[in-house]
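Visitor: A predicted structure for the sequence below; I have some questions about it.
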Amino acid sequence: MTMPEEDTSTTRALRGLESGSPSVRLRAALTVGTAPDPRFVDRLVERCAVEPEFHVREMLTWALTRHSSSRTVPKLIDELRSERAQARSQALHTLSKVGDRHAWPAITRALLTDADDEVARSAWRAAVVLVPAGEKSALAAVLATQLGRGGRETRLSLSRALIALGEVITPTLRAAMADADPRVRLHAIATERLLTDPDAGFESAIEEAKRVVALGGTGQEG
């Protein structure tokens, strides 16, 4: 049986996603996003899990956002259980871009505390986009357990996620400022500084927090 012309085009685009050339894969993802078709969704999600090029992954995510969330969200949620870290992180990243709050229950504590920094960072970003207003305090409490974690980019991502929740994080940060771990205290103090003065900059906030911690303070004096 002869395939309809549109099926031939679909096949060509899907084949392009598997090309050895990043530029071909990028064009294929652009094509798929420009002409959304539910038949593309599974392959787009699968490709996100293994695509090595950042800019291609971003185009894949964009292509997925062009499709119906009723089709994409269940597939992305399935990916959150993958053993492959990239599958989890990219699915979380895409869910944050789709913005469908039906996905909120899938943002589990396990993902928010994932051992892989990229997965955790993606989970934090997705969580602050999807969290219902009534659950912001509970989310802040979970995020606070990650204070002091990782290098600069990880700590900055966490600070940004906490700050995105707004003033609801203040009691949680104040508690963390008295933590026994100086890394936690430093990160909490810096985050509180950024909350009250968004123009301060992360580096400046960290340096100020270091001075406070070095002097044995908690950032709550005065």
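Guide: Arrived safely.

Visitor: C-alpha from now on. contacts and neighbour counts both.
Guide: Fine.

Visitor: Check the burial of the closest residue to residue 26 other than its chain neighbours by counting its neighbours.
Guide: The spatial neighbour of residue 26 that comes closest, neighbours along the chain excluded (C-alpha to C-alpha, 6 or more residues apart in numbering), is residue 56 at 5.1 Å. A count of nearby residues for residue 56, using other C-alpha atoms under 10 Å, gives 23.

Visitor: before we move on, what about residue 35?
Guide: With other C-alpha under 10 Å as criterion, residue 35 counts 12.

Visitor: With residue 27 instead?
Guide: Residue 27 has 16 nearby residues by other C-alpha under 10 Å.

Visitor: Give me the three-state assignment for residue 97.
Guide: At residue 97 the chain is in helix, as set by DSSP: H, G, I helix; E, B strand; the rest coil.

Visitor: Excluding chain neighbours, what is closest to it?
Guide: Using C-alpha to C-alpha, 6+ apart, the nearest residue to residue 97 is residue 65, at 7.0 Å.

Visitor: wait, doesn't the one you found sit right on residue 98?
Guide: Yes. Assessed by C-alpha atoms under 8 Å, residue 65 is found in contact with residue 98 at 5.5 Å.

Visitor: between the two, which one's more packed in?
Guide: Counted by other C-alpha under 10 Å, residue 65 and residue 98 do not tie: residue 98 has more neighbours, with 23 against 20.

Visitor: Can you name the residues that contact that one?
Guide: Listed by C-alpha atoms under 8 Å, 6 or more residues apart in numbering, the contact partners of residue 98 are 65, 69.

Visitor: do that again at 6 Å, thanks
Guide: residue 65 (C-alpha atoms under 6 Å, 6 or more residues apart in numbering).

Visitor: That one and residue 63, how far apart?
Guide: With distances taken as C-alpha to C-alpha, to the nearest Å, residue 98 is found 11 Å from residue 63.

Visitor: Can you check which residues contact both of the two?
Guide: Common neighbours of residue 98 and residue 63 (C-alpha under 6 Å, 6+ apart) do not exist.

Visitor: want to compare, so here's the second one:
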Amino acid sequence: MLIGEVARRSGVSARMLRHYDSLGLVRPTGRTGSGYREYSNEDIRRIFHIESLRSLGLSLREVGRALDDPGFTPATLVDDLIRHTRARIAAETELLTRLRRIGAAEPAGWEDVLQTVALLQALGSESAGRRQRAALSSVSEVPAPVEALVEAVLNETDPNVAGALRWALAQSGDAGLALLAAGLDAPVAEVRRRAVQSIAEIPGDAATALLRHALANSDVVVRRYAALALGARGVTDAVPTLIDMIVEEANDVDAADALSVLASDAALADQIATRLVDRLAHGTAESSARQRLAQALADIPGPAASRALAELSADEDRAVALTAAYIRKLRDAR
């Protein structure tokens, strides 16, 4: 079979077939009387073998070695190809993400594109100061794609930079909530906690709904962050978790402050006092926890809290009784 026919049947150009010949990869076994290359069926089979190996990413040199070296073992080479392919996919994925974010910024011209690229590079900088400046400038100068801000805040370890990123993200309103919601279920605990902290700084009903949902999160730290944020927003769903925090001495002062904020609503004050009393009576036997619960009653107004403190002043646990008596004295002096 002449070279033109081989090219048509194999899909390999005549020029490439000549190149294979010059490299010694496929040398036609025959020549016509006019000196034209003539390929046998075995030559054509070898061409298809070459193309198959090239489709795996092998160089022509590696293809020749694979076909001609009897001692060649493919395992090491295949492992190398897997590593190189993964690296290439990662690089292409990163490029696709960058392009998508630039597109989301809706640039009006190439100057906008360049500014967005510079901002994205700054958000990924190794310098904490540069990352912080990028977060702040994303609000005042070059708007950053929300997806980029969310990725940055979920991965940020520097507290100052994280604070700037949360503030910048909050300026975008609800735009980043869906991505942050996914962060609440991330496999890495720190990512889950950064997600709930970021949601807590975003105002509005949608963020509040997400925080309510976070009260049932499997991560206790996420539940606690959510409860503190909800308490500040006046959401009573947070009360059980806040009381748990007081008992467990986990940010108990902040939890008591949140209960105090909720109790500023007279209609809720007695309900909160009743819950604290129930926990004192049935929820724990540890003296220190009962003391913290009694202390939490100090800033809960209303008759239910006053009655509870009066009863606790005679509690059989002397530390609890003294705490309650002292709080009653302070309340009476107001």
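Guide: Alright, I've got the coordinates. Nothing here was measured: the structure is a model prediction, and the numbers come from that model.

Visitor: can you tell me how far the residue nearest to residue 26 of the first structure sits from residue 62 of the first structure?
Guide: Distance from residue 56 of the first structure to residue 62 of the first structure, by C-alpha to C-alpha: 10 Å.

Visitor: re the thing from before, which residue of the second structure sits opposite the residue nearest to residue 97 of the first structure in the alignment?
Guide: Aligned by TM-score structural alignment, residue 65 of the first structure pairs with residue 170 of the second structure.

Visitor: which SSE is the counterpart of residue 139 of the second structure in the first structure in?
Guide: Structural alignment places residue 139 of the second structure opposite residue 33 in the first structure (criterion: TM-score structural alignment). For residue 33 of the first structure, the host element (DSSP states H and E) is helix 22-34.

Visitor: Quick one: average offset of that helix versus the second structure, please.
Guide: Comparison of helix 22-34 of the first structure with the second structure after fitting gives an average deviation of 0.9 Å (mean C-alpha distance after the TM-score superposition for the first structure).

Visitor: Now do that helix: distance to the chain's middle.
Guide: 23 Å (C-alpha atoms, centre = their mean, to the nearest Å).

Visitor: Show me what that helix is packed up against.
Guide: helix 5-16, helix 54-65 (3 or more C-alpha pairs under 6 Å, 6 or more residues apart in numbering; DSSP states H and E).

Visitor: Stretch 89-98 of the first structure vs the second structure, mean deviation?
Guide: Using mean C-alpha distance after the TM-score superposition for the first structure, the mean distance for stretch 89-98 of the first structure is 2.0 Å.

Visitor: what's that stretch aligned against in the second structure?
Guide: Against the second structure, stretch 89-98 of the first structure falls on residues 193-202 (TM-score structural alignment).

Visitor: how far does that stretch sit from the chain's center?
Guide: 11 Å.

Visitor: Give the helix, strand or coil label for residue 92 of the first structure.
Guide: helix.

Visitor: check contacts around it.
Guide: Counting by C-alpha under 6 Å, 6+ apart, residue 92 of the first structure has contacts 122, 123.

Visitor: mind running it again at 10 Å?
Guide: Each residue near residue 92 of the first structure by C-alpha atoms under 10 Å, 6 or more residues apart in numbering is listed here: 76-77, 79-80, 86, 98, 103, 106-107, 111, 119-127.

Visitor: and for residue 65 and residue 98 of the first structure, which residues touch both?
Guide: Contacts common to residue 65 of the first structure and residue 98, judged by C-alpha under 10 Å, 6+ apart, are 72, 73.

Visitor: show me where the second structure has strands.
Guide: 30-31, 37-38 (DSSP state E).

Visitor: State the span of the first structure onto which the first one is aligned.
Guide: Across the first structure, nothing matches strand 30-31 of the second structure (TM-score structural alignment).

Visitor: Same question for stretch 49-67 of the second structure.
Guide: Against the first structure, stretch 49-67 of the second structure falls on no residues (TM-score structural alignment).

Visitor: Distance from that stretch to the middle of the chain?
Guide: 41 Å.

Visitor: how about that stretch: buried residues?
Guide: Residues of stretch 49-67 of the second structure classed as buried: 50, 51, 53, 58, 60, 63, 64, 66 (neighbour count, 16 or more other C-alpha atoms under 10 Å).

Visitor: Quote the end-to-end distance of that stretch.
Guide: Start-to-end, stretch 49-67 of the second structure (C-alpha to C-alpha) is 8 Å.

Visitor: how far away is the most centrally placed residue in the first structure from residue 92 of the first structure?
Guide: For the first structure, residue 122 is the residue whose C-alpha lies nearest the centre (C-alpha atoms, centre = their mean; 2.0 Å). According to C-alpha to C-alpha, residue 122 of the first structure and residue 92 of the first structure sit 6 Å apart.

Visitor: And residue 175 of the first structure, by the same measure?
Guide: 29 Å.

Visitor: got it, and residue 189 of the first structure?
Guide: 28 Å.

Visitor: again, but for residue 209 of the first structure
Guide: Taken as C-alpha to C-alpha, the span from residue 209 of the first structure to residue 92 of the first structure is 31 Å.
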